[in-house]
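A.B. asks: Just to be clear, the model below is a prediction. Sequence and coordinates:
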Amino acid sequence: MSEATALLTAHGFAALPVIDEQGCVVGMLSESDALAAGPGIPDKTVEAAMSTPVEVVTPTTDTATIASRMLTGRLRSMPVVAAGLLVGIVARRDLLRILLSDDATIDAKIRALLDDYAGSGR
């Protein structure tokens, strides 16, 4: 659990997707989950602290739908899943950046990020 909390804080993530051995999203560990787990509980596992079920989106989900689901569910981030496997994560901050960019720039950035994450194996 301390390793996951260190990842959250070191990189400024609001939440981390938790995946199983096959790469399927099984939970989300948020800052709130980590706080609720409490300090000094070394035997607490990520599985015991994570939130389930997980709301996911696909790479083709439009941004308006993502924004609506985030606002309705009070979510700060959502895993992006293709063919049942984690391919990325979208955060509120990503949606805010869209308001400042044109469509072609956004499309190119998203494709580059997905290619980097998937090792250009899409």
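C.D. replies: Okay, I see it. Residues are numbered from 1 along each chain as shown.
A.B. asks: switch to C-alpha atoms for all contacts and neighbour counts from now on
C.D. replies: Noted.
A.B. asks: buried set for the longest helix seen in the chain?
C.D. replies: If you go by DSSP state H, the chain has its longest helix at helix 103-118. Within helix 103-118, the residues that count as buried by 16 or more other C-alpha atoms under 10 Å are 106, 114.
A.B. asks: let's bring in a second model and compare:
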Amino acid sequence: MRQVTPLLLLVALLVHLVSSKDLVVGTRVNNLLISTEKVVVKGYPLIRRDKDYTYTDPKQRSIKGIIARDLNRSEAEVTVTDGGLGSSHVTLHLKSPRGEGLNYLILIFTNNS
């Protein structure tokens, strides 16, 4: 019984992570949050919505973590198209499923120094 419980928790965690379309790159542990932005795009029937989000750090700090959380819990997808970890800028491409909009919370982290 003791071995079954951790296995069940691990399987439940993996199922949750696989079903989620959130983007998590790098780490936020012991890092400083430098940007919080909400991206909202209205959906239209039968149309897939695309949106590019670009962040450039005015202090030229290196990005150590990026989290793009889908607040609608939909099948939308996010990809990094430019910059990212180790760079001072990032461009994210957000793509909604047909007939739905986008509702994302984007968090950018840098070194805590």
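C.D. replies: Everything's here; your move. Not measured: the values here are computed from a predicted model.
A.B. asks: Next, the TM-score between them, please.
C.D. replies: Comparison of the two superposed chains (TM-score structural alignment, normalised by the length of structure 2) gives a TM-score of 0.27, and 63 aligned residues with a C-alpha RMSD of 5.1 Å.
A.B. asks: quick one, helices of structure 2?
C.D. replies: Under DSSP H, structure 2 gives helices at 4-19.
A.B. asks: And for structure 1?
C.D. replies: Under DSSP H, structure 1 gives helices at 2-11, 31-37, 46-49, 63-73, 92-98, 103-118.
A.B. asks: Distance to residue 86 of structure 1 added to these, as JSON lines?
C.D. replies: Below are the helices of structure 1 laid out as JSON lines (distance: least, C-alpha to C-alpha, whole Å):
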{"stretch": "helix 2-11", "distance to residue 86 of structure 1": "17"}
{"stretch": "helix 31-37", "distance to residue 86 of structure 1": "20"}
{"stretch": "helix 46-49", "distance to residue 86 of structure 1": "17"}
{"stretch": "helix 63-73", "distance to residue 86 of structure 1": "16"}
{"stretch": "helix 92-98", "distance to residue 86 of structure 1": "17"}
{"stretch": "helix 103-118", "distance to residue 86 of structure 1": "9"}
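A.B. asks: Ok, which of those comes nearest residue 85 of structure 1?
C.D. replies: helix 103-118 (10.4 Å; C-alpha to C-alpha).
A.B. asks: could you say what helices and strands the closest one packs with?
C.D. replies: strand 85-91 (3 or more C-alpha pairs under 8 Å, 6 or more residues apart in numbering; DSSP states H and E).
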